[in-house]
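**Q** this one's structure only:
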């Protein structure tokens, strides 16, 4: 049995490695080669021109706001789901996972139908000088939606495993809700929350579909880094610059993966 299982094990491993290499590793290697093929000067020129710098700034602003919103919301909803029983709890939990099942393009279209100039609330908001679609507020809303589950799903299992004994004991000793959160709950979820934040940052910076629909993809105004890549390829016919911007996003993604792996390993230690 051992002799027959060993070749089978190696076969499965080989297939798994080849699958990952073809699907993920090979495209990354090609992009790395294409990025630095024209030389370092071309690479830095592509990243330091006005349009690219602005695109990275817009990505940073939108992602930063979305991360803050999802952190506050994620912690609150995570505590609600893990610590309380209430009617509609399962429905709320299902809605949290909705972004995983819905296409980002559909999310963007839904926001346009609600907040666009022909939407339910768009005309009223625009009459009061507040534009959502084709502006940063709509981009933030779309980014918040697509990254909604990451913080919640990271902290809920930790809260459920930790239980409520320490919090109940602190409450019986007169500790306030804020004190219990800062002294007990937050240290309990610290590692899981950090892991969720890392994934949220990476997801927000890389979002394309939903932001494409709600932003209008206006160069110099609502163009993010992923949208910049598309414009460089389709409109400006400048693939070398597109590879350079893509390389930066790949580095961010790999940094998030490594940080997440380190955080999870630290949590198990």
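**A** Everything's here; your move. The model shown is predicted, which means the values in this text are computed figures rather than measured ones. Residues are numbered from 1 along each chain as shown.

**Q** hey, let's count contacts and neighbours off CA atoms from now on
**A** Noted.

**Q** Under a three-state scheme, what state does the residue minimising distance to the centre of the chain occupy?
**A** With distances taken as CA atoms, centre = their mean, residue 203 lies nearest the centre of the chain, 2.1 Å away. Under the three-state scheme (DSSP: H, G, I helix; E, B strand; the rest coil), residue 203 adopts helix.

**Q** same deal with residue 134?
**A** Under three-state DSSP, residue 134 comes out as coil.

**Q** picking up where we left off before, tell me, how many residues neighbour the closest residue to the residue nearest to the centre of the chain other than its chain neighbours?
**A** Spatially, and ignoring its direct neighbours in sequence, residue 203 is nearest to residue 147 (6.3 Å; CA to CA, 6 or more residues apart in numbering). For residue 147, the count of nearby residues is 26 (other CA atoms under 10 Å).

**Q** And residue 138, by the same measure?
**A** Per other CA under 10 Å, the neighbour tally for residue 138 reads 24.

**Q** here's the one I want to compare it with:
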């Protein structure tokens, strides 16, 4: 490839990323610190913002934990076992990436609504409210973030094969020992990256959570919903500050993982 063409392609790629990502995000940072730390500190003192950030962290924690367990389990199932419906399961995993989160939220509403849902009335009779409560918000977040763990782990499992696992089993290791000593160390960085991506996706989820939460101020309102409300109520400072906090949390996760990753794996 000629040098002029190479530099032209680099310029186009950098320009695309700049105008699509870097510039808009930099404007959020600029507006957040336009008057020093005042906007940020005022937002952090707002009880509604505090509650929203706390709820977001709680939902993200449980969603990531659930996706970690089921994501790794499904990945092993897809790579190490043959069973009827395997291709269907693999295709269904990608559904959250192709379906609008709003549709996901509406589907959960139809199934778990306490009045007209399929399972909602029965669950509420037994003391469990799913919709307009944390369980529904966690379910919606899990749904949209699940593929991120699986699609990181599956290629690594496929690449490493199962020779070492079979050797460990032939030497008397049981399934638990094989997983903890052979499989998990081999896929640990894929798991870490999947968790980081899942966390970032969970922190920023909006559409599905808005439908199932009811967006009740101070009760079921996550950080992304607070951003919308504050901006619509002409409290742009609080909206910018909350957006900055969410973006910073996601970027820090990626930076920390990049710094911790062994150098030989980044070459």
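**A** That came through fine. Note that this is a predicted model, so its numbers are computed, not measured.

**Q** With both chains overlaid, what TM-score comes out?
**A** The TM-score (TM-score structural alignment, normalised by the length of the second structure) is 0.95; 265 aligned residues with a CA RMSD of 1.5 Å.

**Q** quick one on the thing from earlier: residue in the second structure paired with the residue nearest to residue 203 of the first structure?
**A** By TM-score structural alignment, residue 147 of the first structure lines up with residue 145 in the second structure.

**Q** Tell me roughly how far the helix or strand where that match lies lies from the first structure on average.
**A** Following DSSP states H and E, one finds residue 145 of the second structure within helix 134-160. Superposing on the first structure and averaging over aligned pairs (mean CA distance after the TM-score superposition for the first structure), helix 134-160 of the second structure comes out at 0.6 Å.

**Q** List the buried residues in that helix.
**A** Within helix 134-160 of the second structure, the residues that qualify as buried by neighbour count (16 or more other CA atoms under 10 Å) are 134-154, 156-157.

**Q** what do we get in the second structure for the residue nearest to the centre of the first structure?
**A** In the second structure, residue 203 of the first structure lands on residue 201 (TM-score structural alignment).

**Q** swap in residue 230 of the first structure?
**A** Taking TM-score structural alignment, residue 230 of the first structure has residue 228 as its aligned residue in the second structure.

**Q** For the closest residue to that match other than its chain neighbours, grab the count of nearby residues.
**A** For residue 228 of the second structure, ignoring the flanking residues on the chain, the nearest one in space by CA to CA, 6+ apart is residue 239 at 7.2 Å. The tally of other residues near residue 239 of the second structure (other CA under 10 Å) stands at 28.

**Q** ok, residue 239 of the second structure - contacts?
**A** Residue 239 of the second structure sits next to 226, 227, 228, 230, 231 when contact means CA atoms under 8 Å, 6 or more residues apart in numbering.

**Q** How about residue 259 of the first structure?
**A** Going by CA under 8 Å, 6+ apart, residue 259 of the first structure touches 195, 198.

**Q** What distance do you get for it to residue 247 of the first structure?
**A** From residue 259 of the first structure across to residue 247 of the first structure, the span is 18 Å (CA to CA, to the nearest Å).

**Q** And residue 141 of the first structure, by the same measure?
**A** For residue 141 of the first structure, the distance to residue 247 of the first structure equals 26 Å [CA to CA].

**Q** can you tell me which helix in the first structure is longest?
**A** Longest helix in the first structure, counting residues (DSSP state H): helix 50-83.

**Q** Which stretch of the second structure lines up against stretch 171-190 of the first structure?
**A** Under TM-score structural alignment, the match for stretch 171-190 of the first structure is residues 169-188.

**Q** Quick check: residue 96 of the second structure touching residue 141?
**A** No - using CA atoms under 8 Å as the test, residue 96 of the second structure is too far from residue 141 to be in contact (10.3 Å).

**Q** Which residue in the first structure aligns with residue 111 of the second structure?
**A** Per TM-score structural alignment, residue 111 of the second structure is aligned with residue 114.

**Q** name the element its match belongs to?
**A** In this structure, residue 114 of the first structure is located in helix 104-115 according to DSSP H and E.

**Q** Could I get the buried residue list for stretch 38-47 of the first structure?
**A** Applying a neighbour-count criterion of 16+ other CA under 10 Å, the buried positions in stretch 38-47 of the first structure are 43, 46, 47.

**Q** so which of those comes closest to residue 77 of the first structure?
**A** Nearest to residue 77 of the first structure among the buried residues of stretch 38-47 of the first structure is residue 47, at 38.6 Å by CA to CA.

**Q** re the thing from before, neighbour count and secondary structure for the contacts of residue 239 of the second structure - can I get that in a markdown table?
**A** Shown next, in a markdown table, are the contacts of residue 239 of the second structure (neighbours: other CA atoms under 10 Å; DSSP: H, G, I helix; E, B strand; the rest coil):
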| residue | neighbour count | secondary structure |
| --- | --- | --- |
| 226 | 23 | helix |
| 227 | 23 | helix |
| 228 | 15 | helix |
| 230 | 17 | helix |
| 231 | 15 | helix |
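
**Q** Export these as CSV, with columns for distance to residue 165 of the second structure.
**A** Listed next are the contacts of residue 239 of the second structure as CSV, based on distance: CA to CA, whole Å:
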residue, distance to residue 165 of the second structure
226, 48
227, 48
228, 49
230, 53
231, 54
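
**Q** Return the member of these nearest to residue 216 of the second structure.
**A** Distance to residue 216 of the second structure, by CA to CA, is smallest for residue 226 among the contacts of residue 239 of the second structure, at 10.2 Å.

**Q** Grab the nearest non-local neighbour of the match of residue 111 of the second structure.
**A** In space, residue 114 of the first structure is closest to residue 120, 4.9 Å off (CA to CA, 6+ apart).

**Q** measure the one you found to residue 231 of the first structure for me?
**A** Separation of residue 120 of the first structure from residue 231 of the first structure (CA to CA) stands at 31 Å.

**Q** So between these two, which is more surrounded?
**A** Ranked by neighbour count (other CA under 10 Å), residue 120 of the first structure and residue 231 place residue 231 first, with 19 against 14.

**Q** Next up, identify which helix or strand the more buried one is on.
**A** Assigned by DSSP H and E, residue 231 of the first structure falls in helix 225-234.

**Q** same for that helix, what does it pack against?
**A** Other helices and strands packing on helix 225-234 of the first structure, by 3 or more CA pairs under 8 Å, 6 or more residues apart in numbering; DSSP states H and E, are helix 50-83, helix 186-206, helix 239-268.

**Q** Most tightly packed of these?
**A** Most buried of those, by mean neighbour count (mean count of other CA atoms under 10 Å): helix 186-206, with a mean of 21.
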